[in-house]
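[1] Sequence and predicted model, in that order:
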Amino acid sequence: MRIGNAASPEELFELMLEATHEAVGYDSASLMTVDAAGDALIVRAARGSRLEGTRVPVGPSISWQALERRAPIVIEGPAAPSLGTTYTKDVPFALCLPLVVGAKTLGVINVNRGGHPGDDAVAFLRILADQAGFAMERMELYGDLQHFTGQLLSQEEEHRRRLARDLHDGLAPILVSAHAQLQSAAVDSEPVQKATALLRRAIRETREILGTVRPATLDDLGLVAALSAAARDMADEAGWTLEEAVDDPGPLSREAESTLYRVAVEALNNVKKHAAAHEVRLALLKTEDTLEIDVADDGHGFATEQWGEAGIRPGHFGLLGMRERLAFLGGLLKVQSKPGEGTTIRIVVPRDRLR
């Protein structure tokens, strides 16, 4: 059913009412969910009347009774005295279907129409309500997962910022000072020359670590400038011809900005290490719904499906880590490559996960 493909709770609720109308038709209908405190039902979607946002506190309403009984309630004509409610809505037929999953009560669907739709239609609506309950539960779990992964990303990013600050303010100045002391000593001996060379290497590698952990350009200038600087540095080192085509991505959360930077830089590093490329293209494209980053080269290439998943093979373990990191943002990493025809790595992330 289409309700399983909804991208948001609001879309899910509208699709559920639409599916209900297609199944039995109605004069009016509403979908209500239990609020976080569990003491009221809130109308989340309605057809035939403007009820969205209406709160129904715990009480004798048939909606709450259906939840308590965990079974549909059918009313033909005036409500029976045993229901303890004056619910009639001046309609000949009303049906209240609870939305439950296991022991959890999620909400109800209320349907009002001109007559009984038949037992088969009611049975179908019960199946639809079960499917809707499962869809709501999945969406709630997915929302919890998004919140949890967002917390993980925030914690990781803060850890990286502290590490970058410690390296920048602590280790890096010590290495630079030690190198300067050796040079100023003016001692021409092989051990001193080796020590000086090792310090230069340590300084260079510390700068590379700083660039990977959290480059200063990312904080100072943003994603586009930081990516451009990294790509140009690699082009100078590797001898590429670099082509850039970048859009302004707009506001980004710190976690999203850092994730996109690290994945794109890893893609560039893969080119530097494995591709033997002469030309590299870095592109950042903003569409209505997504942000895309392409890293394309004219190097060796390797065998993979058209825009498919690159297999785990020597030199390409990093692709798995890149995909896992993008998954935290709901993003994808696609690979297009053929031996002798270069490689394109495409990063695609929904824009609503970037703020």
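    Noted; the coordinates are in hand.

[2] CA atoms for contacts and neighbours, from now on please.
    Noted.

[3] So in the protein, which helix runs the longest?
    helix 119-166 (DSSP state H).

[4] what separates it from the chain centre, distance-wise?
    10 Å (CA atoms, centre = their mean, to the nearest Å).

[5] what angle do the helix or strand just after that helix and helix 119-166 make?
    Downstream of helix 119-166, the next assigned helix or strand under DSSP states H and E is helix 172-185. Interaxial angle of helix 172-185 relative to helix 119-166 (axes from the mean of the first three to the mean of the last three CA atoms, to 10 degrees): 30 degrees.

[6] Could you report the distance from residue 14 to residue 256?
    Distance of residue 14 to residue 256, computed by CA to CA, to the nearest Å: 30 Å.

[7] And for residue 271?
    For residue 271, the distance to residue 256 - CA to CA - is 23 Å.

[8] How about residue 144?
    Taking CA to CA, one finds residue 144 at 18 Å from residue 256.

[9] related to what we said a few turns ago, more neighbours: residue 271 and residue 256, which one.
    residue 271 (26 against 22; other CA atoms under 10 Å).

[10] How about the contacts made by that one?
    277, 297, 299 (CA atoms under 8 Å, 6 or more residues apart in numbering).

[11] helix or strand for residue 97, which one?
    Using DSSP H and E, residue 97 maps to strand 93-101.

[12] want to compare, so here's the second one:
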Amino acid sequence: MVSLFWRVFLLNAVVLVVATALLLGPVTVSTPVLLTEAAVLVGGLAAMLIANAALLRMALAPLQRLTRAMATIDLLRPGQRPAAEGRGEIVDLIATFNTMLDRLESERATSAARALSAQEAERHRIAQELHDEIGQTLTAVLLDLKHVADQAPPALRDELHQTQETTRTSLEEIRRIARRLRPGVLDELGLVSALKALTSEFRTPKLSVRHRLAADLPSLGHDRELVVYRVAQEAVTNAARHAGARHVDLSLRRTPGGVELRVRDDGRGLGQAAEGAGIRGMRERALLIGAGLALERGPDGGTEVRLTVPTDTGRR
């Protein structure tokens, strides 16, 4: 598809070529046409075309920048705005586009806050049901199995004990899922304890998860602590399940304006794949509290997730 610049330029070029052709007629120049006259006219035509192209390029440059901004803008990375340069209607167009972006970012933030709030409420409800209903039911089954096993003949006792172990494993798995859905330790003991529990949960013989958590962290409030925990949870989960990592380092330290969370792994890295729902979810959570989120290649390979959370005094 021909761009606006070339359409306008070609229209102007046609007009200039026709005008030059008319000047070469017998009314305006010598007959036959002298070589010097033809050279002057052709040179003048070339100069006019070059000047026309330069002026059009300058006049349409703001529109080209606006087009690039429209193609690359991402509402999960707010603040990107094309400069309102140019004259007349072009400036009005860019200003209108920037106003539209402000409104879209505001509406997206509001809708994302509602969605994430509903998601957390649903997680809490499901975790509560898993713990109170299914957990209690399996606990009762374990007690019944123990009672039956104690009175069963030796031939069946081993099978009943095996069933007990299977039921106990299922109960522990349900409790683990409930903790992931709603980290009660975060509400009861705070962010540092919740992150320690998170790293312990993922630590296996094949995966080393280490943590460095500062003791002088400022108060963040429940909403921001929940975002820090969820981002850490998603980052560690990605490293353990998708990146093939062997080592994960999680750190939380105080900064002049707030706190900084870093999660590094030695896995396969981000590569060229598009961001999935997990990463976009982290970005949306970071936006809700005015935090900055960066995903980069780690110093030794793998992936580094960095979340910068402002405190009340340093919030952007």
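    Looks like it arrived, so ask away. Since this is a predicted model, take the numbers as computed values, not measurements.

[13] re the thing from before, report the inter-axis angle for the longest helix of the first structure versus strand 93-101.
    Using the same axes, to 10 degrees: helix 119-166 of the first structure against strand 93-101 is 40 degrees.

[14] Packing partners of helix 119-166 of the first structure?
    Packed against helix 119-166 of the first structure by the contact rule (3 or more CA pairs under 8 Å, 6 or more residues apart in numbering; DSSP states H and E) you find helix 9-24, strand 93-101, strand 104-113, helix 190-213, helix 254-270.

[15] what's downstream of the fourth one, the next helix or strand?
    In other words, helix 190-213 of the first structure. helix 216-221.

[16] and if you look at the last one?
    With elements assigned by DSSP H and E, the helix or strand that comes after helix 254-270 of the first structure is strand 279-286.

[17] Distance from the chain centre to that next one, please.
    Chain-centre distance of strand 279-286 of the first structure: 22 Å, with CA atoms, centre = their mean.

[18] For it, buried residues please.
    Going by neighbour count (16 or more other CA atoms under 10 Å), the buried part of strand 279-286 of the first structure is 279, 280, 281, 282, 283, 284, 286.

[19] which strands and helices sit next to the helix or strand where residue 46 of the second structure lies?
    Using DSSP H and E, residue 46 of the second structure maps to helix 35-72. Here helix 35-72 of the second structure touches helix 4-23, helix 89-129, going by 3+ CA pairs under 8 Å, 6+ apart.

[20] Same question for it: list its buried residues.
    Applying 16+ other CA under 10 Å to helix 35-72 of the second structure flags 41-42, 45, 49, 52-53, 56-57, 59, 62-63, 65-66, 69 as buried.

[21] Run the angle between that helix and helix 89-129 for me.
    Using the same axes, to 10 degrees: helix 35-72 of the second structure against helix 89-129 is 20 degrees.

[22] List just the nearest of the buried residues of helix 35-72 of the second structure to residue 175 of the second structure.
    residue 69 (47.5 Å; CA to CA).

[23] Could you measure from residue 1 of the first structure over to residue 123 of the first structure?
    16 Å.

[24] For residue 217 of the second structure, which non-adjacent residue is spatially closest?
    Excluding the flanking residues, the one nearest residue 217 of the second structure by CA to CA, 6 or more residues apart in numbering is residue 254, at 5.6 Å.

[25] any idea how far residue 229 of the second structure is from that neighbour?
    Taken as CA to CA, the span from residue 254 of the second structure to residue 229 of the second structure is 16 Å.

[26] Also residue 61 of the second structure?
    Per CA to CA, residue 61 of the second structure is found 45 Å from residue 229 of the second structure.

[27] contacting residues around residue 254 of the second structure?
    With CA under 8 Å, 6+ apart, residue 254 of the second structure has these contacts: 214, 216, 217, 218, 260.

[28] Quick one: neighbours of the nearest residue to residue 52 of the second structure once chain neighbours are set aside, just the number.
    Nearest in space to residue 52 of the second structure, with sequence neighbours left out and distances taken as CA to CA, 6+ apart, is residue 9 at 7.2 Å. If you count neighbours by other CA under 10 Å, residue 9 of the second structure ends up with 19.

[29] hang on, the earlier thing: so which bit of the second structure is the strand holding residue 97 of the first structure matched to?
    Using TM-score structural alignment, strand 93-101 of the first structure lines up with nothing in the second structure.

[30] helices or strands up against that strand?
    Using 3+ CA pairs under 8 Å, 6+ apart: strand 93-101 of the first structure touches helix 62-69, strand 73-76, strand 104-113, helix 119-166.

[31] Deepest-packed of the ones you listed, please.
    Ranked by mean neighbour count, these are led by strand 104-113 with a mean of 22 (mean count of other CA atoms under 10 Å).

[32] So what touches that strand?
    For strand 104-113 of the first structure, using CA under 8 Å, 6+ apart, the contacting residues are 25-34, 41, 63, 66-67, 91-100, 129, 133, 136.

[33] Among those, name the buried ones.
    25-26, 28-34, 41, 63, 66-67, 91, 93-100, 129, 133, 136.

[34] that older thread, ok, which of the helices and strands packed on helix 35-72 of the second structure comes nearest residue 295 of the second structure?
    Taking these one by one with CA to CA, helix 89-129 is closest: 20.6 Å.
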